[in-house]
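[1] Predicted model, plus sequence, below.
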Amino acid sequence: MNHLHNGWTISGGDVSDLPANVPGCVHTALLAAGRIEDPYLDENETKLAWIGRTSWEYATTFTPELGAPRIDLVCAGLDTVATIELNGREVGRTANMHRGYRFDVRPFLTEGTNSLKIKFDSPYVYAEDVRSHLGDRPNAYAEPFNFIRKQACNFGWDWGPTLVTSGIWQPIGLHSWSVARLAEVRPQATVAADGTGRVEVRVRLERAAEEPVTITASVAGRRAQATVDGIEALLILTVDDPELWWPRGFGDAVLHDLDVAVSTAGGEQLDSWHRRIGFRKVRVDTAGDAFTLFVNDVPIFVRGVNWIPDDVFADRITRARLHDRFVQAADANVNFLRVWGGGRYESEDFYELADEMGFLVGQDFLFACAAYPEEEPLAAEVEAEARENVVRLSSHPSLVLWTGNNENIWGHEDWDWKAPLAGRTWGAGYYFDLLPRIVAELDPSRPYWPGSPYSGDQNRHPNDPAAGTTHIWDVWNTDDYTKYAAYRPRFVAEFGFQAPPAYATLKRALSDHPLAPDSPGMAHHQKAIGGDQKLERGLANHLPAPGDFDDWHYLTQLNQARAVAFGIEHFRSLRPLCMGSIMWQLNDCWPVTSWAAVDGDARKKPLWYAMRDAYADRLLTLQPRAAAAPVAGGPDPVDQGEIFTAPGAPALIAVNDGRTPWAVDATVTRRNLNGDVLAASFLTATVAPGSAVTIPLPTDLTTPGDPATELVVAESGDDRTWWFFAEDKDIAWPAPAFTTEVTEEDGSTKVAVTATSILRALTLYPDRLDPSAETDRAGVTLLPGDTVTFTVTSDRPLDEKALTTRPVLRCVNDITN
């Protein structure tokens, strides 16, 4: 394709003929030209609402080669409601950001200079007109995103800004061709019971001439060929015992080159197509209310994160940026990325990286938190986008699940939608009819699930944790994170807890002086209704009251890390009853107080480190349990089928997601704050791969003399886990006492801290000294005599004194003292 990416200008409002990058959008063009302030800083977002309510025109000129009998204008993505004019004549119209368009423009082209204009209507005007015509529908936000096929979170979310974009957001160009082109290539790779690989390659042609053509396909040393008079063909290739594609932690993510070409009878190649595919089997077992993902017949405990668009402006999301984020996910022991339904069908870069790195991906169809009309003009667009994206993504082995929507079935049941709907359509026809039919037709080897959450039965509450997938949001919205322990879910597709971004991110994004939880910039970058009050409630339940902003920042980040880790460890401890944990969320699209583990400037919050530990292949955790019957004599391991049924005293649980048995030799002690051992036991268990074992503890370990001054610690090799009988706010922590040693080694700074008192949740914040600085751990609790070494990387030397004192080096003790 001959790209048309140069020479574009935009005009709209009082803006005229402003240079614009393509692919791009109006916001980034205005920002590059200095016509607007950075919308991510301070409260600048509020000044830019006019952009989404303005009509915009993109214009360029070009000189085409006119030799081919067919020349198409290929628009991979227009955002969103556009009219295309070539040399003053209308070529076509679009109304969907989530699909591409192709127009035969050969009759419109002339010799020499040609003029191309794309006129974008205001997304607001279009959506509000559709709403007026079809009747209003309930929506989680006071924005009309459910009346336009556009990225919903452009209209704002409880973590995102309201920046309603327009523009040529994907590549655009001219495709010259003759005779025939590959209009659609849809390979389906499967593995038979005997290990034989089979690739069914379905090809659909578009023709400019009626003559026989030859289609060839090749993969893994196999080749198939067919001569075609019409427009469709099926080529089948079989591969004996191919190397399989495995998800992270289970084997290599082996990929095979698949090439498809169409040629004339004389051998002239007309068009070609290339992908890397993987041989693997995938299914979801829902027997007995379960929701268990199997890959190559192996049950996978999903250690997942929810994924949102990594920037509001898609042209800034490069492959390198995605790679960095994927590395952060991999380093946190994540194996599953759920692409949330208020964003986009993710890019080829995204899926190719997932294929290469062995991530499992669940892709939502793009419906979120609202009732969606099923009438025109939206119904045809929904079908077109679904068909296009199922075909586009079905060749990627990383994609293992299609989901119909985010929270809409739940919303229809619980969010007071039924009365205002008054019988109007709300999306059920999409989720229970159209979308499963499309997946069954175009991608039959991959499972489809109607919604997230969904219990598997329309006669059952859609967010019943005892069946299918569930979202747990009462913890954040109304309750305490310890409530996770009361849940026995089968698969948790969303749960999470908020905290502010890194300090360096706040200092870059906000000019507030001084920073305070309620200072103007901080308040603007808190998008959740009642978010600050919920943060305050979470702190009050567990931690001492902050004395200043530095305390508040440390404690809210600590509480977020503890809350999510508590949930992950509990859900993993229920294996095999529960087989999935997808925390909300991995990433942010801008600097904001949110549920993310990695903030909008790509900095890891303490949550990331806690998630890394909680998602480790081998997890040792102390969980509240009450035994079904008294344990007599020595504490024998308890199979998960006999798992305890109510919160109570701590039990030691070992979870093994590794591929080899785990011999657990654990020393469990009850101690006081001075580190003195008050009771001790040595416990052993063998944990098979893909299983969990509960080890009851003797009562002398679980019965404190003074809950406010005692704790339990379990250690096995390098694994250590804690149980405190009282909340931090109710413990009289000693003044923090420790020594430090700072050294330089291999280009990094080593900060060794040796405790001479117990140190609770010791955390280093080197970004306060250098925005580039990052450490390798956070939230470490030390007993007297313990040493921990933080490894810090940075672009410049760090002041040793500042590195080892408050507010850079923090622990809970320094607040209570």
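    Received it, and whenever you're ready, just let me know what you need. This structure is a prediction, so every number in the text was calculated from the model and none was measured.
[2] hey, let's count contacts and neighbours off CA atoms from now on
    Fine.
[3] Who are the contact partners of the residue lying closest to residue 382 once chain neighbours are set aside?
    Of all residues not flanking residue 382 in the chain, residue 149 sits nearest, at 7.6 Å (CA to CA, 6 or more residues apart in numbering). With contact taken as CA atoms under 8 Å, 6 or more residues apart in numbering, residue 149 is in contact with 80, 95, 96, 97, 98, 378, 381, 382.
[4] Would you mind measuring from residue 149 to residue 80?
    As judged by CA to CA, to the nearest Å, residue 149 and residue 80 stand 8 Å apart.
[5] Could you do residue 186 as well?
    Using CA to CA, residue 186 is found at 27 Å from residue 80.
[6] who has more neighbours, the two?
    For residue 186 versus residue 80, the count of surrounding residues by other CA atoms under 10 Å is larger for residue 80: 28 against 20.
[7] elements contacting the strand or helix carrying residue 27?
    Residue 27 belongs to helix 26-32 when assigned by DSSP states H and E. Judged by 3 or more CA pairs under 8 Å, 6 or more residues apart in numbering; DSSP states H and E, helix 26-32 is in contact with strand 15-19.
[8] what's in contact with the strand it packs on?
    Contacts of strand 15-19 with the rest of the structure, by CA under 8 Å, 6+ apart, involve 7, 8, 9, 10, 11, 29, 30, 33.
[9] Show me what the helix ranked longest in the chain is packed up against.
    In the chain, with assignment by DSSP state H, the single longest helix is helix 549-573. Using 3+ CA pairs under 8 Å, 6+ apart, the elements in contact with helix 549-573 are helix 531-542, strand 580-583, helix 606-614, strand 618-624, strand 650-656.
[10] okay, the angle between the first one and helix 549-573?
    In other words, helix 531-542. For helix 531-542 against helix 549-573, the angle between stretch directions is 70 degrees (axes from the mean of the first three to the mean of the last three CA atoms, to 10 degrees).
[11] Tell me how many other residues surround the nearest residue to residue 545 once chain neighbours are set aside.
    Distance criterion CA to CA, 6+ apart; nearest residue to residue 545, sequence neighbours excluded, is residue 539 at 7.4 Å. Neighbour count for residue 539, taken as other CA under 10 Å: 21.
[12] Verify the stated contact: residue 539 with residue 554.
    No: at 10.9 Å, residue 539 does not count as touching residue 554 under the criterion of CA atoms under 8 Å.
[13] Find the centremost residue of this protein, please.
    residue 307 (1.5 Å; CA atoms, centre = their mean).
[14] Please compare the first structure with the one that follows:
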Amino acid sequence: MRTLHQGWTLTGSEFSGVPAAVPGSVHTDLLAAGLIDDPYVDGNEEGLGWIGRTPWTYECVFTWQDTGDERADLVCEGLDTVATVLVNGVEAGRAANMHRTYRLPVKHLLREGDNTLAVRFDSVYDYADERRAEAGARPGAYAEPYQFVRKMACNFGWDWGPTLVTAGIWRPIGLDSWSGTRLAEVLPTASADGRVSVRVRVEHADAPAACEVTAEVAGVRAAVVLGPGQREAVLELRVPDAALWWPRGYGEQPLYELAVRTGEHVVRRRIGFRDVSLDGDAFRLSVNGRPVFAKGFNWIPDDCFPARVTPGRLRERLDQATGAGANLLRVWGGGVYEADAFYDLADELGLLVWQDFPFACAAYPEGEPFRAEVEAEARDNVARLMGHPSLALWCGGNENHEGYWHWGWQNELDGRDWGAGYYHELLPEVLAELDPGRPYWPGSPYSGAADVDPRRAGRGTVHIWTVWNTHDYTHYAAYTPRFVAEFGFQGPPAYATVRRASSDEPLTEDSPAQKAAGGRDKLRRGLGAHLPVPETFDDWHYYTQLNQARAVVFGVERFRSLMPYCGGAVVWQLNDCWPVTSWSAVDGDGRRKPLWYGLRRAFAPRLLTFQGQEVVAVNDTDRPWVGTVELTHVTLAGDALGKESVAVRVEPRFVAGVETALRPGPGELVVARLGEERALRYGAEDPQMGYPVADFHAHAEAVAGGFEVRVAARTIVRELALFPDRLDPAATVDEQLVTLLPGESTTFRVRSERALDPVALTTHPVLRCVNERR
């Protein structure tokens, strides 16, 4: 395909002829031209609502020569959203769905030499308002009409995202010239037994003619001849001794190139041999017959302007997910079907993908034109994504059954449809036709049946939001779930991110953007009895980041301790789309919060955790974990008050609990060790522990690529954290939140290209701990 990405201009409102980037969006074009302020800085977002209500036109001139091909199609991989496409002033087609690819035959509109291509975008608000007037009002979580247009819902604002309603050519656009026959659809399925089934559909440029279609993988070839009246066929291959694809932590990720040809047209896909299944009663995923405990993150669009998310940026984000120990990402239903590069990386990294269809937190109308658009986008994206071995689960959407049952929708709807026909009829029908071998679940949370409360315990998925909204994080211990698809706790972004995005001087608790209702109060209230009352912004920033890490780690450890009854813990959320206080482990500038480091320990293959009066050993490896649990009851000074030891054997992918009679009081703790793993239980919350003022020696030394900061403790040092981004926004550190007992030491490795002040690296506010001198 010849891309048409050069020479575009943008016209709309009082602006004309603004240079435009394609793929891109109106906001980023206006920003690049200096016509608007950065919506990610201060409160600038609030003054840009007019952009989403304004018609815009993209236009370019391109040259074309008739090479004799029978067809010339304009292929639009992403138009956002309500668009009319014109070639030389003549309408070539219309679009009303951000999630679809449009292929428009345009040869009859082209002329030798220069041609004009224009894409006119109407106000998405006007379109949505018209559809709402036709279909009748439907409830949603926010007072925006996102359920009335097939567009990324979180563009309209969310409790972590700004209201920046976009328009533009957001994915590639180009001309595809061809003759004879092309492969219109290639649907590959590869199984663990080495079988490959390839369903193909062909399209003829002119009169249908006989054609041969071949498929080849790993040296194995199959062919079929289609007669003039035939457009579909299935090719079957079997690769002997095919190496299996596994999720990370369970094996390797070998990938094979599949090439499908007809005439000169070739489609290439990378496939992996594996089987995936879902036990719906227990909600447990299995790959190649082996149950997998899902250690995962929810994934949201990594930018409000998705065209800015490059393959390199995706690599960084998915590396951060795997670096924290994750084996699954849930692509959340308020965003988009991600770019091909996302799923390619997941294939390579062994990250299972749970893919929501884009429905979130609203009642969706089911009449026309909505139903036709939903079916078209589902067919388009199922065909595009089904070959990826990482794709483990299709899901109908996010919190729509929850809304119907628990958010008062039934009274508001007064009998009108709300999307159930999509989740229980249309989507499973499309999947049964195109991708029958992959599990489907109608929504999340969902308890396994349309007539059952999605919150019913014992089956299916749950979302736990009592913690954060109303309850202390210790309330996670009250849950015994089958699978937790959402849970989380807020914390602010990194200091350097706040400093870049806010011009406040000095910074305050209100400086980081906050979109969650009552979020600032919940952050303060969430500190509860766990931590001292913050007196300065620096205290608030450290304590709320630390509290976020403790809260989510508490939940992860609880749910992992319930394995195999519990089949997964998927944290809300990995990433952010802009600099905001949120539930993310990686902030909007890509910086890892303390939560990320806490999760790296909580998601480790082997985990030791206190649960009630038990020490639970979690073994998520293929080998038994054999050893002796050593428990020591000590004072803060390290004096022993009691000891216990118990021999344990933890079977592969299983847990084992050891009861203890040791009960620490204020000023005391119990230390549990099993091999290299350690867990600590404190006798009281930090403000009641009576910690001594932290006494330690810290020394920073320049090394290749940065610094090493060694800290040797003379007393207990609680939750030691190093924040080098305060000195260099690009600096990173390899560890956070390290508790040292008397006599222990640790070394932080800081990467920075700057000549940092060694003294600043070892003093407040760069080096922090709970019991520091105040």
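    Looks like it came in fine. Since this is a predicted model, take the numbers as computed values, not measurements.
[15] TM-score them against each other, please.
    Put the two chains on top of each other and the TM-score (TM-score structural alignment, normalised by the length of structure 2) is 0.98; 770 aligned residues with a CA RMSD of 1.1 Å.
[16] part of a helix, is residue 507 of structure 1?
    Yes: for residue 507 of structure 1, which was evaluated using DSSP: H, G, I helix; E, B strand; the rest coil, the result is membership in a helix.
[17] Spell out the secondary structure type for residue 366 of structure 1.
    Under three-state DSSP, residue 366 of structure 1 comes out as coil.
[18] Need the counterpart of it in structure 2.
    The alignment partner of residue 366 of structure 1 in structure 2, by TM-score structural alignment, is residue 358.
[19] Spit out the contact partners of that match.
    Applying CA under 8 Å, 6+ apart to residue 358 of structure 2 gives the contacts 152, 153, 332, 333, 334, 335, 336, 337, 396, 397.
[20] among the helices and strands packed on helix 549-573 of structure 1, which is nearest residue 209 of structure 1?
    Relative to residue 209 of structure 1, the nearest member of those by CA to CA is strand 580-583, separated by 50.8 Å.
[21] What span of structure 2 is the closest one aligned with?
    Mapped onto structure 2 using TM-score structural alignment, strand 580-583 of structure 1 spans residues 568-571.
[22] post-alignment, that stretch versus structure 1, mean distance?
    Following superposition, stretch 568-571 of structure 2 is found to deviate from structure 1 by 0.2 Å on average (mean CA distance after the TM-score superposition for structure 1).
[23] The stretch 401-550 of structure 1: helices as residue ranges?
    Using DSSP state H, counting those that start in this stretch, the helices found in the stretch 401-550 of structure 1 span residues 408-414, 418-421, 428-429, 435-442, 474-477, 503-509, 520-524, 531-542, 549-573.
[24] Of the ones you listed, which stretch is the most buried?
    Per-residue neighbour counts averaged over each of the helices of the stretch 401-550 of structure 1 give the maximum for helix 549-573, namely a mean of 23 (mean count of other CA atoms under 10 Å).
[25] Can you find the partner of residue 746 of structure 2 in structure 1?
    Counting by TM-score structural alignment, residue 746 of structure 2 lines up with residue 788 in structure 1.
[26] Am I right that that match is in a strand?
    Yes: using three-state DSSP, the assignment for residue 788 of structure 1 is a strand.
[27] Residue 814 of structure 1 versus that one, what's the distance?
    With the distance defined as CA to CA, residue 788 of structure 1 ends up 18 Å from residue 814 of structure 1.
[28] Also residue 41 of structure 1?
    With the distance defined as CA to CA, residue 41 of structure 1 ends up 32 Å from residue 814 of structure 1.
[29] ditto for residue 611 of structure 1
    In this structure, residue 611 of structure 1 lies at 25 Å from residue 814 of structure 1, with CA to CA as the measure.
[30] Which one's more surrounded, those two?
    The residue with more neighbours, out of residue 611 of structure 1 and residue 814, is residue 611; 25 against 18, by other CA under 10 Å.
[31] shouldn't the more buried one be in contact with residue 561?
    Yes: checked against CA under 8 Å, the pair residue 611 of structure 1 and residue 561 is within contact range at 7.5 Å.
[32] Tell me how many other residues surround the residue mapped onto residue 685 of structure 2 from structure 1.
    Here residue 685 of structure 2 is matched to residue 727 in structure 1, going by TM-score structural alignment. Neighbour count for residue 727 of structure 1, taken as other CA under 10 Å: 13.
[33] so what's the counterpart of residue 453 of structure 2 in structure 1 up against?
    Under the alignment (TM-score structural alignment), residue 453 of structure 2 pairs with residue 461 of structure 1. With CA under 8 Å, 6+ apart as the criterion, the residues that contact residue 461 of structure 1 are 410, 413, 454, 455.
[34] Among these, which pair sits farthest apart?
    The largest separation in the contacts of residue 461 of structure 1, counting by CA to CA, is between 413 and 455 at 12.4 Å.
[35] Please identify every residue contacting each of these two.
    Residues within reach of residue 413 of structure 1 and of residue 455 at once, by CA under 8 Å, 6+ apart, are 461, 462.
[36] Can you verify residue 750 of structure 2 is assigned to a strand?
    Yes: with three-state DSSP as the criterion, residue 750 of structure 2 is part of a strand.
[37] quick one on the thing from earlier: with respect to residue 793 of structure 1, which of the helices and strands packed on helix 549-573 of structure 1 lies nearest?
    Minimum separation from residue 793 of structure 1 across those (CA to CA) falls at helix 606-614, 15.7 Å.
[38] For that closest one, grab the matching residue range in structure 2.
    The alignment of helix 606-614 of structure 1 onto structure 2 (TM-score structural alignment) covers residues 594-602.
[39] number of nearby residues for the nearest residue to the residue nearest to the centre of structure 1 once chain neighbours are set aside?
    On the basis of CA to CA, 6+ apart, the spatially nearest residue to residue 307 of structure 1 that is not a chain neighbour turns out to be residue 339, at 5.0 Å. Using other CA under 10 Å, residue 339 of structure 1 is surrounded by 23 other residues.
[40] Show me what residue 339 of structure 1 aligns to in structure 2.
    Counting by TM-score structural alignment, the partner of residue 339 of structure 1 is residue 331.
[41] what's near enough to touch that match?
    With contacts defined as CA under 8 Å, 6+ apart, residue 331 of structure 2 is in contact with 298, 299, 300, 337, 338, 353, 354, 355, 356.
[42] Cheers, nothing more for now.
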